[in-house]
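Q: Sharing a sequence plus its predicted fold:
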Amino acid sequence: MLDNLTQRLSGIVKNLRGQARLTESNIQDALREVRLALLEADVALPVVKEFIAKVKDAALGQEVIGNLQPGQALIGVVNRELTKLMGEHNDALNLAAVPPAVILMAGLQGAGKTTSSGKLAKLLREQNKKKVLLVSCDVYRPAAIEQLRMLAQQLDVDFFPSDASQKPQDIALAAHDFAKKHHHDVLIVDTAGRLAVDEAMMAEIKDLHAALKPIETLFVVDAMTGQDAVNTAKAFGDALPLTGVILTKLDGDARGGAALSVRQVTGKPIKFVGVSEKPNGLEAFHPERMAQRILGMGDVLSLLEEAQRNVDHAAAEKLAKKMHSGKGFDLNDFKMQIVQMKKMGGMSALMDKLPAQLSQAAANAKVDERQINRTEGIINSMTPFERAHPELIKASRKRRIAAGAGVQVMHVNQLLNQFEQSQKMMKMFSGKGAMAKMMKGMAGKFPGMR
């Protein structure tokens, strides 16, 4: 996510050394690098000019205090200005309305309105404990209504049926009436998109807005379209009283221009970002955290929040006790760790939120998502007895497990060796003097350690 921008901005720190104060002369080259990085990221030119001017004003004359190097001091200024550029804080949804609170989804075809509607419904149900109803008013795109119905079923969210023979406004009003009678807290209305902004589309969605009087009107836009995303958002903002933006496909956007431009150009806050295709791949947008990610500092807060939501705390506590005792750690526990990681979006999602140095170290260690999936497949091919007693898995069992998982016997051997090493590490962590024993064990393996 935003890799190109992160790499360019991270390199600035190295270029300012040995200065006691940030001055116009010693930050000139650094600011040029920042300007080029933003332009390459497809950030709108007026936004770049204003941003550079603000960074320069804030940085000039700033003392380099303590152990900070000038490059680090400048990055601190860039971090603060990036946060301001994107909105300073998270703008949460306003659901303070007589139920149902109506959320109207607008945007072009292919931007991800339908999937974002489903993801938002899931998020509101799980995190805000709201009873949500989904409805599709897209009577033009083939199978659009069916797509949302299937998504609602998959996510276990209520769905109001409609069909292509109905008028969008009639569907919306009927859904609103149903939501009111059945005590839904929120009604999410998915609307039709077009391939470009046109008068007919704008007239239709204006009529829907007038009929429903939504408390939130969210513009859904594909981050990968860069500058076009910002221009389209502005066109919709001129036609509709938008309350916020959802940036989709941010996980595939290596540039980041839309994320940095859309707030400044439209005046509308980014409320959510799409970070994966998975049902839980919609996150509240926090400008300060995004700024830190762009500058290679990671997003540990979001990582902790995700762990709080998705990790099975009872299972984690049970595993911690096993680690402390050094007994009973088996392949069921090994698999549980994989499942917990997948709930948090998998290895790639975790690495994206780590600070750049840690993320790079993990990448250098060649942690492969496919290898993790293969490991889970091998464990699934074992019997419960074999998972609990891996030491009993010999040649004939290995062949059967390999065949069941669709891998070679050597892959089963690799997993068992890896598990054996994990068991040894657990025993090092257990009991009194665990750290001393672990250091002693490491001293025998690494030259120079005593």
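A: Alright, I've got the coordinates. Numbering: from 1, shown residues only.
Q: from here on, contacts and neighbour counts on C-alpha atoms
A: OK.
Q: can you count the residues close to residue 306?
A: Per other C-alpha atoms under 10 Å, the neighbour tally for residue 306 reads 16.
Q: Next: residue 46.
A: 11.
Q: repeat for residue 35
A: 19.
Q: same check, this time on the one 3 residues further on
A: Residue 38: 26 surrounding residues under other C-alpha under 10 Å.
Q: Name the surrounding residues that touch stretch 203-214.
A: 101-104, 106, 168-169, 172-173, 176, 191, 239-240 (C-alpha atoms under 8 Å, 6 or more residues apart in numbering).
Q: For the stretch 151-300 of the chain, which segments count as strands?
A: Under the criterion DSSP state E, counting those that start in this stretch, strands of the stretch 151-300 of the chain are mapped to 158-160, 186-190, 216-222, 244-248, 270-274, 282-284.
Q: could you give the angle of the second one to strand 216-222?
A: Meaning strand 186-190. Relative orientation of strand 186-190 and strand 216-222, computed by axes from the mean of the first three to the mean of the last three C-alpha atoms, to 10 degrees: 40 degrees.
Q: Next up, a structure to set beside the first:
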Amino acid sequence: MSWINISKNSHFSLANIPFGIFSTTVQSKRIGVAIGDYVLDIPGFVRNEGLTGLDVNTRNLLETSKALEQQTLNGLASLGKPVHSGLRRYIQEVFKSDGRYPDVLQKNSQLQQKVLVPMSDVTMHVPFEIGDYTDFYVGCNHAYNCGCIFRGPQNALQPNYYHLPVGYHGRASSVVVSGTGIRRPKGQILVPADDGTTQPELHASKKMDYEFEIAAFVGKSNNLGEPVPIGQANDHLFGFVIMNDWSARDIQAWEYVPLGPFTSKNFGTSISPWVVHTDALEPFRCEPIKRKESDPKVQPYLDESASEFSPKTVHDIQMSIDLTISGESHRISQMSAKYMLYSFPQMIAHHTVTGCNLRVGDLLGSGTISGTESGTEGSMLELSQGGKRDVVIGSVTRRFLEDGDTVTFSAVAGDAATGLVGFGTLEGTVLPAAK
């Protein structure tokens, strides 16, 4: 229980304590923590001796205070998991009704007025300075569904799929925060010609799509040439967001051979603003999708059987997609993050196996996550079977997104009784193509 009023339906319960970057009309960008309907202004909290009970030595306190004054989370993350885990636990104690530090904020109404900002008054920003962004493809149901659409069930998954987490390098510069409109891209697409063939033309995409993913921010770097062992990979994770990997399917279909997606993906990737720390999701670990006995075993550098978390290497996060058309919102899909064939530690181990050096703030996407039943698809491509059938949404139909459509993702773990650990919402509206 907290001494501030937190709705039982709030994603930002005392069990969560996610970090983000916010600003107001009178304050520049700064680090904040979401708690109920409020944002704790971390720099203001620090300057008013809010860290007096934090259990760190003087040097670490100075380094932590300096990092908390930055306009991104990179500095905080780079201090290491013991520091940001300890900070999160300390903030929980500050807000507990029976916490160990009632004098810090609970009994200090003047400080409350200074550092507790109503969430309705803040503007959120991309939480990290993102140097690199890699998108994986570990949602096996999505991979299978797409493979069936393009190649048929017998050849749905490529031979490498059960051997390694497939991925590609995305574009960090076009990663934007929730609420940012996404302009419909132009690119080369195949159009019918008079002679019955198809020819590429520069055209606004006619097959704009969303993709629901979980994404992780790297919180610990590795040196160039030094792979991260699977047993240490979890320590390189800071926290998670939800992500919309916007896709132009018609541009993608023409360009992806032989090197994979390029302009069909680089025009925009949306992420939720609050980063849920790895510690907050520990209670919701679960087993990933089961491999069949006939499937190949992963190589030793990807083997998590000796992990302290095995066999619960992924998280049971409940995900939902709403589509708003002409002011009317409709739930079109629900799924769970447990349908991932590979975990984020496995993604890190594979990403670095060559000696590639990940850096603090790098973003790793899971790839689209879908369930096994109808109504659990993570993309419009799957819902419409590649654009071959109408998807009924209220009083209208869609095969792909149209201008003005707003896509809203939501994801949450836990229940109201113990406190929800959620990501809030991730929203984006399709804007008309540039003239």
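A: Yep, that arrived. Because the structure is predicted, anything quoted here is derived from the model rather than measured.
Q: Work out the TM-score between the chains.
A: After superposition, the two chains reach a TM-score (TM-score structural alignment, normalised by the length of structure 2) of 0.22; 166 aligned residues with a C-alpha RMSD of 7.6 Å.
Q: Would you mind listing the two of the contacts of stretch 203-214 of structure 1 that lie farthest apart?
A: 176 and 239 (23.3 Å; C-alpha to C-alpha).
Q: about what we covered before: quick one: buried ones out of the contacts of stretch 203-214 of structure 1?
A: Among these, those classed as buried by 16 or more other C-alpha atoms under 10 Å are 101, 102, 103, 104, 106, 168, 169, 172, 176, 191, 240.
Q: Distance check, residue 261 of structure 1 against residue 84 of structure 1.
A: Distance of residue 261 of structure 1 to residue 84 of structure 1, given as C-alpha to C-alpha, to the nearest Å: 12 Å.
Q: Give me the more crowded residue out of these two.
A: More crowded of residue 261 of structure 1 and residue 84, by other C-alpha under 10 Å: residue 261, with 25 against 17.
Q: Quick check: that one vs residue 237 of structure 1, distance?
A: 14 Å.
Q: Residue 443 of structure 1 now?
A: Residue 443 of structure 1 is 64 Å from residue 237 of structure 1, by C-alpha to C-alpha.
Q: who's more crowded, these two?
A: residue 237 (20 against 13).
Q: Now that one: closest residue in space that isn't a chain neighbour?
A: What sits nearest to residue 237 of structure 1 in space, not counting adjacent residues and going by C-alpha to C-alpha, 6 or more residues apart in numbering, is residue 266, at 6.8 Å.
Q: Run a quick neighbour tally on that neighbour.
A: So residue 266 of structure 1, with other C-alpha under 10 Å, has 20 neighbours.
Q: With residue 146 of structure 2 instead?
A: Neighbour number of residue 146 of structure 2 under other C-alpha under 10 Å is 20.
Q: Equivalent analysis for the one 3 residues further on, please.
A: Residues near residue 149 of structure 2, counting by other C-alpha under 10 Å, number 16.
Q: do the same with residue 255 of structure 2
A: Count around residue 255 of structure 2 with other C-alpha under 10 Å applied: 18.
Q: just residue 112 of structure 2 next, same as before
A: Neighbour tally, residue 112 of structure 2, other C-alpha under 10 Å: 16.
Q: do the same with residue 86 of structure 2
A: 14.
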